Structure formats: structure tokens, C-alpha cells
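Colleague: sequence first, predicted model second:
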Amino acid sequence: MEVFEAFIFKLRERRTIDLDAPGIVEGIQQHFQLLPTRYALDVNIGSLDVLNHKRLLDSARADPSAVSFQVRPVDVAGAAQGNGSSVDRRPSFGNLDTLLTEAASAQAVARSLSRHRSLPRPAFGSSPNLQALVLEVEERLEGARSVVGSPETCFFEVTVASVDQPKLLSRLSECLGDLNLNICEAHAFNTVDRFSLDVFVVNGWSGQGTEDLEEVLSERLQQLPPPLSVHGGSASPIREEGTREGPEVQPGEELPAEPSKSQDLDRSSPVPMQASTSGSDDWELDPADIVFQEKIAAGAFGDLYKGVYCGQDVAIKILRNVHDDTQQYQEFLQEVMIMRKVRHKNVVQFIGACTRKPNLCIVFEFMSGGSMYDYMRKGGPLKLTTVLKIATEVCRGMDYLHKRKIVHRDLKAANLLMDESGTVKIADFGVARVMDTVGVMTAETGTYRWMAPEVIEHNPYRERADVFSFGIMLWELLTGRVPYDDMTPLQAAVGVVQKGLRPVIPASCPAPLAAVMRECWARNPNERPSFEHLKGRMEEQWRAARVAEDARRVSGGPGLLSKLRKNMKGGA
């Protein structure tokens, strides 16, 4: 509310907008209320960016089938002078004259200063990551040519508003990457009414100017899968025009009511599997045998329930409003196909599935211990022996999966579940894939903070992408923190690819474990170890840690533990 009031005060000072007109102030207040507090704290209220964001979001709400966007050149160098709010916490960006003196003539610097003064600042200022990128570009260009007007030093702000949906950031970053644009900074906000506002600062555009970039970006956005309407149905494709508005969206199907404890899944004709389904269909369950008890979790396309199947406690993953031609439906079929083949003590056991419309579900063994992510949030940091035990069990499960040519593609603590005996098992194969005959894949998937550089860049990748995620997951287990928690997911992805960003290993981490993490998150996939190799190393470290823990317990002091750690370092 303080930022909203400050923004209204600045608008009154401008005297260019009639704030006494009915609904104007109320509409701006609602705009702030629908967005998270972080938006109000970061946005530049000294400009009209807030009104631009409101206009784009209002356009997206008027036609949820369309993606509204705006492109404009921005002055990155001047952004650090302030964002218009009462307190500016951004770091000083430096003087443009200092940055360019060694790389351009005095005349070129004068032209560049004049050009930058005429450009607006980014809506969210500039970050240390963006500052480092510009400095790097200038150093690379030093002495080579005049930097004025070069594509690498022209920055654009791309603002996108649309219906919020899974993988939206991934798809938008892919669009920008396909145009050879470097994403230097990204800000993503979700509204209370399920829309998304995404702001990117990019450079690298080699076209003629803003209009040219708008036209090319519009064409590329039209190739995206159509957004999903707020009712869950598919909407019409993106249209041409400044805000990309289109025909009236057709109403989608309403979400079905949640099953009650006594309600069974509807019977209907089975859906033919579009993946390989050789062998008997003994995994196809009779819906009448499934009983729901309580909801465990909810997601964008389905819910997870605890229930009972033939007297056994199970977890039931239900998909809602999924149609034959959607990516979610294909992932459902893929998950069933993969899980049918998997039998390992460190992989969640698949019991069966219902591929009958209108309800689709997959039934797994119930893991009473919950996820490792939730376990750490409730119980605090894990002991070293616990971390190494979990790492060993994950390596065993992943080695099994990789030998069966299955790539998980989303390995993280949230996808590790624990049973009543404390055994950790790998779960959530919704984005897993079986490698084809060539053995490489190119579709981006997974979670940015854990994603390998080659996956982020949409390059061909193999099973070693899972090894990178395992290294990040080790750090997550050791620290109990989310990787790069001071950045947005997309900022972290940009840092991993462009800056070699990796988590900071704690000083208390044993040297052998630190070495494993560094090897796992190597930039070159060929330099990462296999899970077969990692399995042996993790088992050895786990044994040594247990011996050290027992010795410390007996001696009552750290002396022997220190010696054992020293021996472990020597063995590495």
C-alpha cells in the first residue's frame, strides 16, 4: 500500500493523467494487490512502467488465448542511478564514460551518452549479474571496434503477460534463445487470478531495431503451444497486433468435482497407449477397487491422494481436465510406460494405472515418510551420515534407471520420498524419458535450479544431465537450502550457462564429498562421473562417515573423527 500511494503521488505530480476519472485509482490499487509484494518493492515507480504492466495484464485477461507483449530499448547503464522508489538498494552501476573510454573514441562516447540519456531505464533497475555481463562485454570489445550501436551493447526489455501455466518461463526463454538473444536479467510474477507477468532484459539482437525485433518475436511466439484458459481448456493461438489480442476465447470445461472418500473413478472405454505397451495389461486397474481417503497435494493438472487399493495403502495421482492432444496427456502416457518397466528398491513402486476417460490416474506405493524436501523443512539440516546414506540410495536407483536407458530429468530433494523404514526412493517420472536409438534428447525439461547447462541451452543431452542435477541435489541435502535462493529460477539458469554459476560449498563439507559435487556439475557432460562410479564412491564415504560417527560417540570427542576425515581427504 505504501508503494501504491507513492506511485499515485508521483502520477499526480506529472499532471498528465486524470486520476479523478472513475475507476482509475481503484484499478491501479487492484493491480498492486493482485501481484506479490516483491513486485511493489522492485518496480520503478518513477516511470509509467506500472501502467504498462497493468495494460498488458488487462489485455491478457480480456483474451486469455492471447499473449500480450511489449518490446522497448532500455538504458542499462543509467538504471543504477535509482528506480524511483524512496529507497534504492541496487548497487552502483558505474559511469558509462568510464566503461567506454578504452573501447571507443571520445566522439563515439559522446554519441553513446546522448543515445543512452534518451532511453528509458528498465522497469526493475539492474542487478549485479547484469552489471557483470555488461562489463564482460565491454572488456571483450576493448580495442576491437567502436561499441556504439553494436548488437551486444544494445539492451531491450521484453515484457510478456499471459495466462499462467506450467513451463511458461521455459517456453518464453526458448523463444528468446531461438532469436539468439542473451537473457541478462529476468523477473517473473504470478498474479492472484492466475496470470503471469514476465520481464526480460536481453541483448544480442542483430536486426534493424525495435520494430524488427517485435515482428520476429511475434512470429516466434505464435509457434508456442496455445495458452490454457483459466478454466483449464485449450485456448486459441496467438494473434498478430500490438497486444496480441484475438477472437473471443471459447469457454473451457469446468474442473470436475474432487472425489470424496467414498467416490470411485468413473468407468469408460480404455484410452489406447501411444507409447510402447507390449506385454500384458495387468497394470490396468479396475476403478471400482480404488478408494480415496485424503488429499496429500495439489498441482496445476492434477492432485495426489492417499487411498487404498485391494487393502494396500497407496498414493493416487489423478489428472484433471487433460485432453488427448495436450502435452500433459502425453506425459501421463509416458510415465505409465516407464513405470511399468521399473522394479528397484530405491525407485517408488508402480502398482497400476487407470487409462479410462474422463478420469486418469496412476497408483503407487504410499511413502509415509513424505519427501526429503518436506523432511528437511520440518527437521532442519541433515547429519552427514544421513546425507551420504540418501546419496548412496539415490545412486543405486539412478544407476538402475540409466542402465535401462531411462533419464529422470528432474532429480531434486522434492522428488525423493521416504518409506516407513527410512529407505529413500526416487519418484515423479512425469518428465522422465527413455533414450532413443541415437541416445540424445533436446527438449528442455526439469527445474531450472537443478538443470544441467546443456538442457538449459536446448542442446542435445544424455543421461549425464541427471548427474549434474544429482550434484546440485547433494548440495541441497547438505545445506537444507534451495539452490540460488537469492535469485529467480531464470536468473539462476542464466548464471549457470553464461557465468559458470554453481552453489558455494560450505567450508564444513568433507573434501571427498565436495570433490564429488564439483565433478557432477562440470560444464562438460563427458567430465561428469557415471552413477555406477558414483555409487561406489558414495558407499565408501558413507561407511567412513559411520565409522567416524561411532568413534566420536565412543571417545566423546572429535579427535578420531578429524583423523578419519584427514584419511578420507588423502584417499580422494
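Modeller: Arrived safely.

Colleague: okay, CA-based contacts and neighbour counts for the rest of this
Modeller: Fine.

Colleague: now the strands: where do they sit in the chain?
Modeller: Taking DSSP state E as the test, the strands found in the chain are 68-74, 155-163, 182-190, 195-203, 290-298, 302-309, 312-319, 350-355, 360-365, 370-371, 406-407, 416-418, 424-426, 433-434.

Colleague: now do the contacts for residue 526.
Modeller: Each residue near residue 526 by C-alpha atoms under 8 Å, 6 or more residues apart in numbering is listed here: residue 464.

Colleague: also residue 397?
Modeller: So residue 397 contacts 344-347, 425-426 (C-alpha under 8 Å, 6+ apart).

Colleague: go again with 7 Å.
Modeller: Counting by C-alpha atoms under 7 Å, 6 or more residues apart in numbering, residue 397 touches 344, 346-347, 426.

Colleague: just residue 176 next, same as before
Modeller: Taking C-alpha under 7 Å, 6+ apart as the definition, residue 176 has no contacts.

Colleague: again, but for residue 425
Modeller: Per C-alpha under 7 Å, 6+ apart, neighbours of residue 425: 346-348, 416-418.

Colleague: next up, a structure to set beside the first:
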Amino acid sequence: MAKEYSSQQLSFSVSNTMLLFHLSLTCSSQNDENGISVDDVSDFDDGFVFDIDPCLLVNCDKLDIGEMIGEGSYSIVYKGWYESRPVAIKMILPQRTKDATPECKAKFQREVKLLSGIDHRNVVKFIGATVKPSMMIITELLEGGSLQKNLKSIYPTAFSLEQCLNYALDISQAMEYLHANGIIHRDLKPGNLLLTEDKINVKVADFGTAREDICDEMTCEAGTYRYMAPELFSKDPLPKGAKKSYDRKADVYSFAIVMWSLIKNQTPFKERKDFMAAYAMANNMRPSVDGFPKDILPLLQSCWDDDPKLRPEFTEIVETLKRILQNLYSTKNISEHGDIKEVDSKIHEEESAKTLSTTSLESSKKNENIPKLENETIKPNDGTHGKSQSQSHNGILPALVQRKPKKKNKINRLFSCFRCCFAS
């Protein structure tokens, strides 16, 4: 967990670190001139030889260390510059490589190899590393700060549900990628999740405890107690040399606690100390879900299931979050644009009424000329238009029908008169 420092403490710490760093470089240069390198000294001390690809190592002369931005039990993180580019510099403790144990060097080497092989938009980008005079890992600098810091800054309020779900999706996509490449993180928590400068996206960071997914080599109690899966925590002491057997599903449990903390903006089991919080979870206790969004609750509860085999894979989690977000967007759009749709509907109805009125008027005018068109056929229509026509024709058709027979009778009488004249 990162600690807060006053400006005076920060200045003192940074100046001490810079002094030590430059002194180490000076000593390194003097040793090189005498034919003695830091690597030689380190190898002489404990026999450990770094096995890191030289193309991953950067030139210390191009590296400038600035203010401290974070601290842990394993390392200190500084803001810095590499070739005039802002970077984050993770300096492994102890600060001088020759003072580190072989176990510490092996852990650093493993982190460099794992992080350098990762390429995903939701994982912090590796830039390079140094092994002398200090073991350092250089990554991209994320100006948005940690998720933990951002949550603390807005407490007691929380991020919107939409933003929380987007962050959760970013995290789950990163974890899906890591698991697909045989890597488990083992320390997923808000302090190891960094936001971009615009606060839109989140990236997974700190691979100090990450390991390849090999069950028989997993040791117990790796990570942070409050976010640790129950299978990693031992309620009873293990025999000497015994190891816990667990797999990537431990990350799924940690993700569930992170998602709960993110949405609620609360610390899980805040009233308990770290160790007792882990003990409670090992006894199948979970943080309260009162007021938790119902649509997300099934996902949360499946992810923190006591049985690792019943927890979903991150592939399933990604798809579930996408579906929930899609439903949320749909509901939001309906809510925001509902009034607009009502107005559009009314406008459409008014326009239809005007069109119908105009059409009826035109039809009525045409119907006035029907007597002049004796051969026109009129078809019945059940609609309003048809009714208008029917009403216009009611007073016209009977007259036509009655006049036609009278004309025929007059003609017949005229022909009869002609016949009589010719006959006489």
C-alpha cells in the first residue's frame, strides 16, 4: 500500500536517493576503469548471474530520477525521464544490487522477463530495465494515478456505474490476456491498477508477485490479504516446506473484491485488520452486498465463490460485462431520448393529419366532375378517403341512373314516329 509523504519528506527522500544513485554510478565508473564491474562484485558475493536479454537493458546515463510517487515493501516508484520521455521508475530494494539477496535478484529477473513479453493496451507498457548500480524497471508513466488514490479522492461518493463497469471491463480484458498467456498476477488490487491521464481507461501494473501458471510451484499467501483468495490463505500453519496448490482462479476472486470496492467505494472488511480480513474470507465471509446493483450481483457472487472451480474464466467475465454495459447503454438512451421521441411522434401525427385533410379536399373537388365522366368506375374504400368519396357520390349517382332510361324512351318514340310516316 502506498504511503503519503509531506513535501519536506519527499524532498529529503528524493535527494538521498539521487545522491546514492549518483555515488553508485561514480563507484561503478571507477570500478570499470580498474577492470572491476558491479556484476563481478555481485557474482563474487553470491554467485548469482543475471540472465536477461541485453536488448531489454537501458543506458543509465539516459535516465533521470525525479520525485517519489509510490512505495511498497519490495520497491520504491519514482517519476523520471528516459531520453526526455516521462517514465515510471521502479527501484527494487535494497537500492544497490550488490546488497540484494539471490532470491531478490531472481524475483526482479522474473518480473522483467514477464513484463517485457506482455503487449496489451490494458497492461502497463514495459520500456526497459537496469541491473547496475540498482535493479530498476522502467515503464510508461500513467498520470492518472492509481485506482486506490482516485477512489479515495472522491470518497464518500463513487464513480458512476457506467464508469465502474468500463474500468472492470478493462481489468478483465487485461486478465483474460494474461491468463491466455499462462501468467497469473496474484496481487490484483486498486493500488496496482493505474488510470490514464484522461481517467477513461485503467491498466494493470506491478508484476512483482506474478508467476507462470504452474500449480505445483505456487507458494501460499502471495498478494495482499484483503484481496487474497481463500485458497491462498492458511487458517492453520503449514508444515515446513509445504506449499499451497492453486491456479489462475485466484485472480478471479481478487477481481471480484476489486469490483466490489470499485462500485461501492469502500474497503472490504474495513473494520478488521488485514490479517483478520483474510481470515474472515477464508471462513466464507464476504463483504456486504446491500445496495449492490442487482444486474451485476450474480457475476460478483460467482467470481468470489469459495470453490475455485465454480468461478468463471475471464473470457466469460468479459462477455458478461459487455452484455451488461450494452443493456445499460440501451436503457440510458431510451431514458435520455424518450421525450424527443414523443415530440417526433406528435409532429408525425400532425403532418399525417394535414396530408389526409389535403387528400380528402382534392378528392372532393374531383368528385364534383363525376357527372361529366359517365364511364368512370368507382370502387368502394373503407378508409376515410373512401368515405369522403362515397358521401360526394350519394347525390349524383341516382340522377345519372334515372336520366339514362328517359333518353332511351324519347329516342324510341321518335323512331316510332318515323316508321309511321314512311308506312303511310
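Modeller: Perfect, I can see it now. All figures in this text were calculated on a predicted structure; none of them were measured in a lab.

Colleague: related to what we said a few turns ago, so for residue 521 of structure 1, which of the strands of structure 1 sits nearest?
Modeller: Taking C-alpha to C-alpha, strand 406-407 is the member of those nearest to residue 521 of structure 1, at 16.7 Å.

Colleague: packing partners of the closest one?
Modeller: strand 433-434 (3 or more C-alpha pairs under 7 Å, 6 or more residues apart in numbering; DSSP states H and E).

Colleague: can you rerun that using 10 Å?
Modeller: Contacts defined by 3 or more C-alpha pairs under 10 Å, 6 or more residues apart in numbering; DSSP states H and E place strand 406-407 of structure 1 against helix 384-403, strand 433-434, helix 464-479.

Colleague: distance to residue 362 of structure 1 added to the ones you listed, as a markdown table?
Modeller: Below are these laid out as a markdown table (distance: least, C-alpha to C-alpha, whole Å):
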| stretch | distance to residue 362 of structure 1 |
| --- | --- |
| helix 384-403 | 19 |
| strand 433-434 | 17 |
| helix 464-479 | 24 |
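
Colleague: out of the strands of structure 1, nearest to residue 38 of structure 1?
Modeller: So among these, strand 182-190 is nearest, using C-alpha to C-alpha, at 8.4 Å.

Colleague: what is the corresponding segment of structure 2 for that closest one?
Modeller: Counting by TM-score structural alignment, strand 182-190 of structure 1 pairs with no residue of structure 2.

Colleague: remind me what that strand packs against, helices and strands.
Modeller: Packed on strand 182-190 of structure 1, when contacts are counted by 3+ C-alpha pairs under 10 Å, 6+ apart, are helix 37-42, helix 128-141, strand 155-163, helix 168-178, strand 195-203, helix 489-498.

Colleague: which residues touch the counterpart of residue 316 of structure 1 in structure 2?
Modeller: By TM-score structural alignment, residue 316 of structure 1 lines up with residue 89 in structure 2. For residue 89 of structure 2, the contacting residues are 63-66, 68-69, 75-82, 127-129, 136-141, by C-alpha atoms under 10 Å, 6 or more residues apart in numbering.

Colleague: again, only this time at 7 Å
Modeller: 77-80, 136-139.

Colleague: show me which of those is closest to residue 415 of structure 2.
Modeller: Closest to residue 415 of structure 2, out of all of the contacts of residue 89 of structure 2 and judged by C-alpha to C-alpha, is residue 139, at 116.7 Å.

Colleague: what does that closest one align to in structure 1?
Modeller: Looks like residue 139 of structure 2 aligns to residue 364 there (TM-score structural alignment).
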